[in-house]
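In: Below is the sequence, then the predicted model.
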Amino acid sequence: KCDIVENNFRPGVMEEWNIGYRQIREINPRIIFLSKNGYGQWGQYARENRPSNDGASQALSGYSWMSRFPGQTPLKMRAYIGDNYGALSAEIAVLAALHYRDRTGKGQFIEFSQNENIFRIMSWIWPYIQLSGESPRPTGNRDACICPADTFRCIDDTFVALAAPAPDEFRGLCQAMGRPELAEDPRFKDHAARLQEENAVAILKIIADWVRTKRADEIERLAEEYGFAATHLYTAKDLVENEHFNARDLRPEINDPLLGKYRNYDFPVKMSGTPPQTKWSVRPVGWDNEYILKTLLGKTDAEIRRLYECGALGKWKDVQGRRPPPDWDGKSGLNTTQG
């Protein structure tokens, strides 16, 4: 009855439990089987049976090494890009497999590495190495591919992100700074010249000195007037209170039967015919065991109890984030998956 099986175990675990792709395919040839973990199902790290998590993936992929200012400690992004972006990419693969199955009737095995997925978002780095023979160095907030593009400190110690790489954008920036002659300076006249290290440092210093005399909102108004990109750096509090995003209903109220009412950022895609809707939050581990086993698989209470007793089935441990809230009454929300 199953369409898709997903797991994030290390290589060989599902096979040891006799529920690997080959075993399940014998029962259901149409199955789509996704195995996603840190390093994939084969190769040196898979043979070493290495465990992984988001931080390890950011480190091994080189992402942390690049995400820093020169001479400073490598920086792990606080957002879980390996987990979140990895989940998104893997589910795109699942959708593609479903489409293929609709056309051919055939299922397939999908192998996914969290590390390799991060490689993909470091897009310009790999051709840079091949063409230059050098490893790109960390540059902080400065963009190594376009110039000028960096984050600058304002007069009130807030920050603004500014970019003006195109000819009209750079000319507009020079006019906004009151330095129109810079647009004709041989060091800055074209983009290739501005990307040269000595010239890039020079123009970024000129911009930094100018921004330091103004507030972020002044820079934003000038950017709108003269046609270059600039925005002040938002805090999480700024975003929650932002009129633009609130008007777009990016933080709808979710009435979760288990957690109650709260606001959270919704799936950021607007669809006219089938708009996304969040009915409940992430469930504790094993939350839907009884519903799945009884409703879909026809198991009795006695059969389910034996599965728990032999260790084939389990539920959440007493770990924050995996268990229900401490004040859960043992009943609320249990029937939501049937709606």
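Out: Here it is on my side, so go on.
In: CA atoms for contacts and neighbours, from now on please.
Out: Noted.
In: In contact with the closest residue to residue 125 other than its chain neighbours: list those residues for me.
Out: Leaving aside its sequence neighbours, residue 125 sits nearest to residue 136 (C-alpha to C-alpha, 6 or more residues apart in numbering; 6.8 Å). Counting by C-alpha atoms under 8 Å, 6 or more residues apart in numbering, residue 136 touches 125, 128, 129.
In: Look up which helix or strand the last one falls in, please.
Out: Translated: residue 129. helix 125-132 (DSSP states H and E).
In: gap between the two ends of stretch 176-187?
Out: End-to-end distance for stretch 176-187: 19 Å, by C-alpha to C-alpha, to the nearest Å.
In: Identify the residues contacting that stretch?
Out: Contacts for stretch 176-187 (C-alpha under 8 Å, 6+ apart): 170-171, 174, 188-189, 193-194, 199, 207, 210, 222-223, 226.
In: If we use 6 Å, what do you get?
Out: 171, 174, 189, 193, 199 (C-alpha atoms under 6 Å, 6 or more residues apart in numbering).
In: Which neighbouring elements make contact with whichever strand or helix holds residue 58?
Out: Assigned by DSSP H and E, residue 58 belongs to helix 54-60. For helix 54-60, there is no helix or strand it packs on, judged by 3 or more C-alpha pairs under 6 Å, 6 or more residues apart in numbering; DSSP states H and E.
In: Next up, a structure to set beside the first:
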Amino acid sequence: MSKHNPPRANAQHDTHTTDELVTSQVPADSIGIRPLDGLKVLELGQLIAGPFASKILAEFGADVIKVEPPEGDPLRKWRYIHEDTSVWWAAHARNKRSITIDLRQPEGQNLVRMLAKQADILIENFRPGAMEKWGLGFKELHAVNPKLIMLRVSGYGQTGPYKDRPGFGVIGEAMGGLRYISGEPGRPPVRVGVSIGDTLSGLHGVIGILMALRHREVQNGLGQEIDVALYESVFNMMESLIPEYSKFGVIRQPSGGSMPGIAPTNAYPTLDGKYALIAGNGDSIFKRLMTLIERDDLANDAELGDNIGRAKNAQKLDDAISAWTSQHRLDIVLAKLTEAGVPNGRSYDAADISADPHYRDRNMILQTQLPDGSAIEVPGIVPKLSSTPGQVDRLAPGLGEHTEEILIELGLDDDERKALKDKGIV
């Protein structure tokens, strides 16, 4: 890691010294201790899936070197732009170091081999075959560094008849089954409003990396290849989709705000035109809910004593609950449900999240800064570890900000570094 002390993200609203910024994020007795300290990660991925995986590793101590093409990761230009860079970048690339390398050139490919020789983990999310075309496939890099763990994220995986097809997260969401069941009955499928296929793949990639690290540690000291497909990461979340089809021939359909086969759980209208989310599907919770809405007849109905009976009468229960919620404002409904011990909530938008004291108390909204020094809030870190928590100790890098630093770490002298720059390799 760099020896300088870069600005740290702060969990508070006001301005703090560097020491205060550290203690505002993590317990005082755990500062400087993170579970992945000492690991070096080489990130060749772009946009979301691969970089999301390395972001998590970086938050827990890994030194992530992000290799960008000379024009930069395309995500730098996605959605809302401030000072020529997406504000998304501030969260997506934090804790990383950036080096620009033209992978199309042999000299650039050789630089990656040099970096991979020093790395513990390499993450890439190019179309299958791209790394091999550059002479950077797993077999080639494993020969250079037998301990290297290589995470490969792609649309359809490294094998199979679809492996050469281009695939983005939304395609994985569709093939994985998520898109079909999302939306209101009788209407076209809708997408989840975020890149969930990519981030699920990043999470599966992190799981694979941690398991490969454990295997390397306790078995033979060797790395391995991790093959993560976008559609499989989504499909892994599809719960009973295939078992129900296999056994009963049932094709799960869009269900709006309800969950077919589990009742009562839905979004219910309130007097002020809003919706309360209520999950009354536990046996004892259901009775408390029915008592609250003054429907003792339903609370004491033997057929409704378990989920099987309630699922058969889901519409009847939704009607009863809606009749009660529609008589009260949302805040009253939620307060009464909470008092009765019934799980409840409302749909949060960005403003709701930013203002919520629970988010603030758990450091899930961090204040950091953009390159021009202006303040910005970004999501906090999960999961929460009691002894070795993650933290933000480096702002998202400028394009190629650490190129010189990393080349020096590779042992390249002044002339070698100048030659690479003159040729446009870095």
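Out: Yes, it's here. Since the model is a prediction, treat every value here as computed from it, not as a measurement.
In: for stretch 222-229 of the first structure, which positions count as buried?
Out: 222, 223, 226, 227, 228, 229 (16 or more other C-alpha atoms under 10 Å).
In: for stretch 123-138 of the first structure, same thing?
Out: So stretch 123-138 of the first structure, judged by 16+ other C-alpha under 10 Å, has buried residues 125, 138.
In: residues in the second structure aligned with that stretch?
Out: Aligned by TM-score structural alignment, stretch 123-138 of the first structure falls on residues 239-254 of the second structure.
In: First-to-last residue distance for the matching stretch?
Out: Its start and end residues considered, stretch 239-254 of the second structure measures 14 Å (C-alpha to C-alpha).
In: circling back: nearest to residue 299 of the first structure among the contacts of residue 136 of the first structure?
Out: Ranked by distance to residue 299 of the first structure (C-alpha to C-alpha), those are led by residue 125 at 52.4 Å.
In: Please report the distance of the equivalent of residue 276 of the second structure over in the first structure from residue 60 of the first structure.
Out: In the first structure, the residue paired with residue 276 of the second structure is residue 160, using TM-score structural alignment. Residue 160 of the first structure is 31 Å from residue 60 of the first structure, where distance means C-alpha to C-alpha.
In: got it, and residue 115 of the first structure?
Out: Remark: distance between residue 115 of the first structure and residue 60 of the first structure (C-alpha to C-alpha) = 7 Å.
In: Around the closest residue to the match of residue 276 of the second structure other than its chain neighbours, count how many other residues there are.
Out: In space, and not counting its chain neighbours, residue 160 of the first structure is closest to residue 232: 4.0 Å by C-alpha to C-alpha, 6+ apart. Close neighbours of residue 232 of the first structure, defined as other C-alpha atoms under 10 Å, add up to 20.
In: Quick one: map residue 232 of the first structure onto the second structure.
Out: Match for residue 232 of the first structure (TM-score structural alignment): residue 346.
In: Am I right that that match is in contact with residue 276?
Out: Yes: using C-alpha atoms under 6 Å, residue 346 of the second structure is in contact with residue 276, at 5.3 Å.
In: any chance of the buried residues of stretch 222-229 of the first structure in TSV, with secondary structure and distance to residue 2 of the first structure too?
Out: Formatted as TSV, these follow (DSSP: H, G, I helix; E, B strand; the rest coil; distance: C-alpha to C-alpha, whole Å):
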residue	secondary structure	distance to residue 2 of the first structure
222	helix	57
223	helix	54
226	helix	57
227	coil	54
228	coil	52
229	strand	49
